[in-house]
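1. Quick one, what's the 3D model for this:
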Amino acid sequence: MARLNGTTKTVTIVMVIMILSRLLGFIREVIMTNTFGRGIETDAFFAAFTIPDLMYTLLVGGALSAAFIPVFTSYLATEGEKEAWKVGSSFINLVVFALVIISILGILFAKYLVPFVAYGFKGEQLALTIKLTRFMFPAVTFTALAGLTSGILQAYKQFYVSYIGPILYNIGIIFGTIFLSQYFGIIGTAIGVIIGAITNFLFQFFFAKNKMQYYYLGFDFKHPGIRKIFKLILPTLIGLSVNQVSLIVNQNIASLLDTGSITALRLANRIIQLPLGIFAVSIASVIFPTITSQIARGEFEKFKYTFSLGMRNILFIIIPSAVGLFVLRMPLIRLLFVNGAFTEHDAFITAQVLLYYTPGLVTQAGIQILIRGFYANHDTKTPLKVSIISVISNILFNIVFVKYTSFGVKGLAFVYSTTSFMNMVILYYIFSKRMDGIKDKEIFISIGKTLLACIGMGLVVASVNMYLTKFINPFDKYLQIFQIGISSITGVGIFVLIAYLLKMEELRRVVKILLRK
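-> So this is what the prediction gives:
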């Protein structure tokens, strides 16, 4: 019970930090769109960021979650700190060395890489994308170092600092956009990316260094822990590569559509990432070391309980969040982005993309914890196989939708949600069958009650929003805040009331998380 209370407290604090981080991320996007609009410059910036981000995702994001944290945590739990750091030191040194080399090569050969992520770019836009790519590649190494220190802190179950770091990263980009863009244009934002990445790493390293007394320079490739990491990494890197290929194909398709399509996809996705990051990722990340340790100690019933509770709590929050975004998509995007160079037409296009993205929010939330369930069991091959099926379907459906329908950029979002649902269902079926059940009855009852509460909530929010729209100037920011605020508060009240009448355990859990000090 004490362990569960500790986890609850950790989730609460992590959520608060994540909210601040995601809000700063929104402020970052708002400032960028107000400054540069939805056009050539923002499309070039987001396309240029794809390549460094791809390197980071493959070599750090996937390696950390799928291999390093589970293996390092297992060694800490069973073999002791000194032995764990024999594994950690070799892995960290290898990743840093690889990323430094990749960053140098990326700067030198940027003009050959950019056409792979933005095939439709020509002339001035292509030249700008190449220039931005070269400016941002150095940030890869520092972002990787920040990711590694974050993994160390999470392995020691010290989550707070690892989630504060991204706040500093966002502040760096905001600084670049506000102050440096006056002199360098959108290049100033790229410089801000580097400033943010360096600050993020230095902040986390200040706290992580106290845990690194057994760290040493060198490589020990014969250590069984390193071999285990490489065994886990290979299928994960293949799987992530497949996913990234899908994203790059989608971006290339978007680059062939109307100008601003990449930006519309980016902004709608940023909105989806807000509840996904605050709730799904934070809860899944906090319980990940716990379920990994439970598996390592053979505590399978405790694992099932912790996993089921995490999934139910995530979906209890994410499903109504998706419904709220679906209903309030236009006033929300108008409030966040319409200003300066970002027009009402830009808001309408982005809102249409968001409409088709919202179902994917729920499925991606489920995938977040399901994948960690596989990783906790040291299984990276199953998510890989499912990912390949999903990505191939995603690419084929996108080509069909763009070529044979008038959906345009909206079709990319619709296919994303559809293939994400397929991915989640397959992962859940396999994982539940392998674990001889993961308290499936409790999960499905919870989902059913949550959907019932969301129906009532959605109808009320839509009615309140439509009523207020008749009297509110859509271009007055204060009135927009009032409209969204009243609609949201009313919706939350209705949802909580129905959940209370349905006697949902998740309501008590979430209230406990929100009220815990």
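
2. Every contact and neighbour count from this point should use C-alpha atoms.
-> Fine.

3. ok, now how distant is Gln483 from Ile472?
-> 8 Å (C-alpha to C-alpha, to the nearest Å).

4. between these two, who's got more neighbours?
-> Between Gln483 and Ile472, counted using other C-alpha atoms under 10 Å, the more crowded position is Gln483 (23 against 14).

5. Now name the helix or strand holding the more buried one.
-> helix 477-501 (DSSP states H and E).

6. Can you mark which positions in that helix are buried?
-> 479-480, 483-484, 486-488, 491-492, 494-499 (16 or more other C-alpha atoms under 10 Å).

7. which other residues reach it?
-> 320, 324, 328, 331-332, 335, 449-450, 453-454, 456-458, 460-462, 464-465, 468-469, 472-474, 507 (C-alpha atoms under 8 Å, 6 or more residues apart in numbering).

8. what element comes up after it heading to the C-terminus?
-> Immediately after helix 477-501, counting by DSSP H and E, sits helix 505-515.

9. Figure out how far that next one is from the centre of its chain.
-> The chain centroid and the centroid of helix 505-515 are separated by 23 Å under C-alpha atoms, centre = their mean, to the nearest Å.

10. next one: stretch 237-254
-> Remark: stretch 237-254 is offset 15 Å from the chain centroid, using C-alpha atoms, centre = their mean.

11. what residues does it touch?
-> Applying C-alpha under 8 Å, 6+ apart, the external contacts of stretch 237-254 come out as 47, 50, 54, 57-59, 62-63, 116-120, 261-262, 383-385, 387-388, 391-392, 394-395, 398-399, 409, 412.

12. can you do 6 Å?
-> Leu58, Val117, Ala118, Tyr119, Ser261, Ile262, Leu384, Val391 (C-alpha atoms under 6 Å, 6 or more residues apart in numbering).

13. that older thread, so what's the gap between the helix holding Gln483 and the chain middle?
-> Here the centre of helix 477-501 is set off from its chain's centre by 25 Å, with C-alpha atoms, centre = their mean.

14. could you pull out the strands for the stretch 51-200 of the chain?
-> Here the stretch 51-200 of the chain has no strands by DSSP state E, counting those that start in this stretch.

15. Weed out the non-buried ones from the contacts of stretch 237-254.
-> Buried subset of those (neighbour count, 16+ other C-alpha under 10 Å): Leu58, Val117, Ala118, Tyr119, Ser261, Ile262, Leu384, Val391.

16. Excluding covalently adjacent residues, which one is nearest to the third one?
-> Spatial nearest neighbour of Ala118, excluding adjacent residues (C-alpha to C-alpha, 6 or more residues apart in numbering): Asn252 at 4.9 Å.

17. One more sequence to fold, the one below, so I can look at both together:
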Amino acid sequence: MNRLLRAGAIMAAGTMVSRVTGFLRTAVIAAAIGTTLLGDAYNVAYQIPFILFDLLIGGMLSSVIVPSIVRAQQRDPDGGVAYEQRLMTLALLLLVSVATLGVLLARPIIELYTSDLTPRGVEVAATLARYILPQIAFFGLGAIAGAILNTRDRFAAPMWAPVLNNLVVIGVGLTYIVIVGGTDDINEVTAGELALLGLGTTAGIVAQSIALVIALHRAGFRFRPRFDFRGSGLGELARLGGWALAYVAVYQVGFVVTTNLATAAGVRAAAEGADYGAGWTPYNYAYQLFQLPYGIIAVSVITAMLPRMSRFAAEGRFDSVREEFASGVRTVCSLIVPGGVLLMVLGPAVTVLIFSHGANSTEDAIYIGNVLQVFGLALVPFSLFQLLLRVFYALGDTRTPAFIAAGNATFNATLSVLLYLVLPARYTVLGLALSFAVTYVVSSAVTWMLASRRVGGLGGRHVLDGLGRMYGAAVPCAALALGVLWATRGLLGLDAVGAIVMLAAGGGLGAGVYFVLANRMRIPEVKSIVGMVAGRLAR
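-> Okay, the predicted model is just below:
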């Protein structure tokens, strides 16, 4: 567990800076273009490269590519170097082709992911997509470089490189504000301003990818294009990747449903006279904030434990697989539990501080915070679900997760459509977040049972006992934060100053109460974290 904590701490530091600058980037872009129709057009266009990348390579990174590289390093006489070179060559060929095709088909792709946007909205989103879609090739280059670095236990660069991306886009957003003055009118934005937003966003990914390539070079890797794919072992990657592709494709079908429902709700809410954004952009921004504790804590632990689990599985050491998984779950939950509770209490304070500027009103920011509060319900089950999938990936099984994804996406889409039909437009996005939370509660329970059967048990009773004690320590934390929120709102109101007080006093004191109580309750993971931090401070 100490090894996992140390590796996780290194990555968490980079991820923390990356996420903080990422939210600053999001806040600057939101201040520049708002959370209504122009914001929706930008954010839909911004998401498409991520979607296409996930469909082609991103979904296979943790499930197939990292375990396959580990096996090649153990199997091949050259330590897997030729395999890595072929993999990077193939990925670049594929993604450059897809990026080119995506630019040509930008408008039909935009129309697939949106509902009820005006012709001007579709035109703006398609223009932005043409500027942003070339990112796909650079995503691939950086992602494969990051995967190779992870298999060599070089975790820092992949976690720190996104900071460069964020800084570039922050500069672009500030430049846009200086030039335009912060307007969210989609009918007034010019072709030059769209070029600034789109090309500037792509420049951020280019900088991130270059940083990862430099880090990989320093790690001793030398890229040489190799086209001798036949008999190279990539066939196994393609076989396993087929199910990984099915997994991602199923989720993207669900994503299409969510984006269409959210954009339609935003148009309906505006038509009904809502004085705040209630469409895709609030959902997207709340989801990004929801990902902060998951990204800092769970992703760091997952990244550190997957190569080890893959090695144990390749050696047939399933007891070590179980031990590594159990250590990861306990470490993640010890921090995710209070994180989810504090999100449910302090969500609006977070979003008022970040988003109530420029083209956004305080009401816009509070609405995003309300969506974030609902997402807080999903933090523990979502993180647990992602950890459970790594058990299958370490075993080389991508088929089972694909079937799990089909059930997950079907359940979520059905519940989302039902809530869309019964809720008023201004509450629809809240309903979509609730559907997400309920889906992952159900999915994590089902996935736990399936994974437990594969490795001979996952210690469910021990985990439930630990979760019970963690929530026992988190309840007083939430109560204290809630008391501070009510008192501050009564005295100062919910503006930027009030939000700072709520987060500093409510969040800081609440987190302190949790760690004191958890330490007293002898939760071993919290004791290890407290001991590690105390040791660092004592140096």
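
18. re the thing from before, go through the buried residues of helix 477-501 of the first structure and say which is closest to Ala77 of the first structure.
-> Using C-alpha to C-alpha, Ala499 comes nearest to Ala77 of the first structure of the buried residues of helix 477-501 of the first structure, at 38.7 Å.

19. Show me what the closest one lines up with in the second structure.
-> Mapped onto the second structure by TM-score structural alignment, Ala499 of the first structure lines up with Ala518.

20. From the centre of the second structure, point out the most distant residue.
-> Pro77 (36.5 Å; C-alpha atoms, centre = their mean).

21. how far does stretch 489-509 of the first structure sit from the chain's center?
-> That offset, for stretch 489-509 of the first structure, works out to 26 Å (C-alpha atoms, centre = their mean).

22. what's the burial count for the equivalent of Arg312 of the first structure over in the second structure?
-> Aligned by TM-score structural alignment, Arg312 of the first structure pairs with Arg330 of the second structure. Other residues lying near Arg330 of the second structure total 22 when counted by other C-alpha under 10 Å.

23. How about Ala98 of the first structure?
-> Ala98 of the first structure: 12 neighbours (other C-alpha under 10 Å).

24. Same question for the one 10 residues further on.
-> Using other C-alpha under 10 Å, the number of residues around Leu108 of the first structure comes to 11.

25. what separates the counterpart of it in the second structure from Ala91 of the second structure, distance-wise?
-> Counting by TM-score structural alignment, Leu108 of the first structure lines up with Leu104 in the second structure. Distance, Leu104 of the second structure to Ala91 of the second structure, by C-alpha to C-alpha: 20 Å.

26. Same question for Ala409 of the second structure.
-> Distance, Ala409 of the second structure to Ala91 of the second structure, by C-alpha to C-alpha: 27 Å.

27. what does the residue nearest to Ala118 of the first structure align to in the second structure?
-> Using TM-score structural alignment, Asn252 of the first structure lines up with Asn260 in the second structure.

28. Ala208 of the first structure too?
-> Ala208 of the first structure maps onto Leu216 in the second structure, by TM-score structural alignment.

29. where's the match of Asn252 of the first structure relative to Tyr440 of the second structure, distance?
-> Separation of Asn260 of the second structure from Tyr440 of the second structure (C-alpha to C-alpha): 21 Å.

30. Tell me which of these two has more neighbours.
-> Remark: of Asn260 of the second structure and Tyr440, Tyr440 carries more neighbours, 25 against 21, as counted by other C-alpha under 10 Å.

31. counterpart of the more buried one in the first structure?
-> Here Tyr440 of the second structure is matched to Ser420 in the first structure, going by TM-score structural alignment.

32. Could you list every helix and strand in contact with the host helix or strand of that match?
-> Ser420 of the first structure is located in helix 409-434, with elements delineated by DSSP H and E. Other elements packing on helix 409-434 of the first structure under the criterion 3 or more C-alpha pairs under 6 Å, 6 or more residues apart in numbering; DSSP states H and E are helix 344-376, helix 381-404.

33. which one of those is the most hemmed in?
-> For those, the largest average neighbour count (mean count of other C-alpha atoms under 10 Å) is found in helix 344-376, namely a mean of 23.

34. equivalent range in the second structure for stretch 45-52 of the first structure?
-> So stretch 45-52 of the first structure sits over residues 42-49 in the second structure, by TM-score structural alignment.

35. Give me the distance from that stretch to the chain's centre.
-> 15 Å.

36. Average offset of it relative to the first structure?
-> Comparison of stretch 42-49 of the second structure with the first structure after fitting gives an average deviation of 1.3 Å (mean C-alpha distance after the TM-score superposition for the first structure).

37. Which of the residues in that stretch are classified as buried?
-> Tyr42, Asn43, Val44, Ala45, Tyr46, Ile48, Pro49.

38. quick one on the thing from earlier: helix or strand next in line after the helix holding Ser420 of the first structure, which one?
-> That would be, after helix 409-434 of the first structure and using DSSP H and E, helix 440-469.

39. That next one vs the second structure, average offset?
-> Aligned to the second structure and superposed, helix 440-469 of the first structure gives a mean residue distance of 1.5 Å (mean C-alpha distance after the TM-score superposition for the first structure).

40. Check stretch 482-491 of the first structure too.
-> Mean deviation for stretch 482-491 of the first structure: 1.3 Å (mean C-alpha distance after the TM-score superposition for the first structure).

41. now do stretch 197-206 of the first structure
-> Looks like 0.8 Å for stretch 197-206 of the first structure (mean C-alpha distance after the TM-score superposition for the first structure).

42. Please determine how far Ala481 of the second structure is located from Ile336 of the second structure.
-> 16 Å.

43. Could you check which of those two has the larger neighbour count?
-> Higher neighbour count among Ala481 of the second structure and Ile336: Ala481, with 26 against 23, using other C-alpha under 10 Å.

44. What segments of the stretch 1-150 of the first structure are helices?
-> Per DSSP state H, counting those that start in this stretch, the stretch 1-150 of the first structure carries helices over the ranges 2-36, 40-56, 62-63, 69-78, 81-108, 110-113, 123-136, 138-155.

45. Of all the ones you listed, which one is nearest Ile283 of the first structure?
-> Nearest to Ile283 of the first structure, of the helices of the stretch 1-150 of the first structure and by C-alpha to C-alpha, is helix 2-36 at 6.0 Å.

46. ok, back up a step: so can I have a markdown table of the buried residues of stretch 42-49 of the second structure showing distance to Val96 of the second structure?
-> Shown next, in a markdown table, are the buried residues of stretch 42-49 of the second structure (distance: C-alpha to C-alpha, whole Å):
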| residue | distance to Val96 of the second structure |
| --- | --- |
| Tyr42 | 22 |
| Asn43 | 22 |
| Val44 | 21 |
| Ala45 | 18 |
| Tyr46 | 18 |
| Ile48 | 15 |
| Pro49 | 12 |
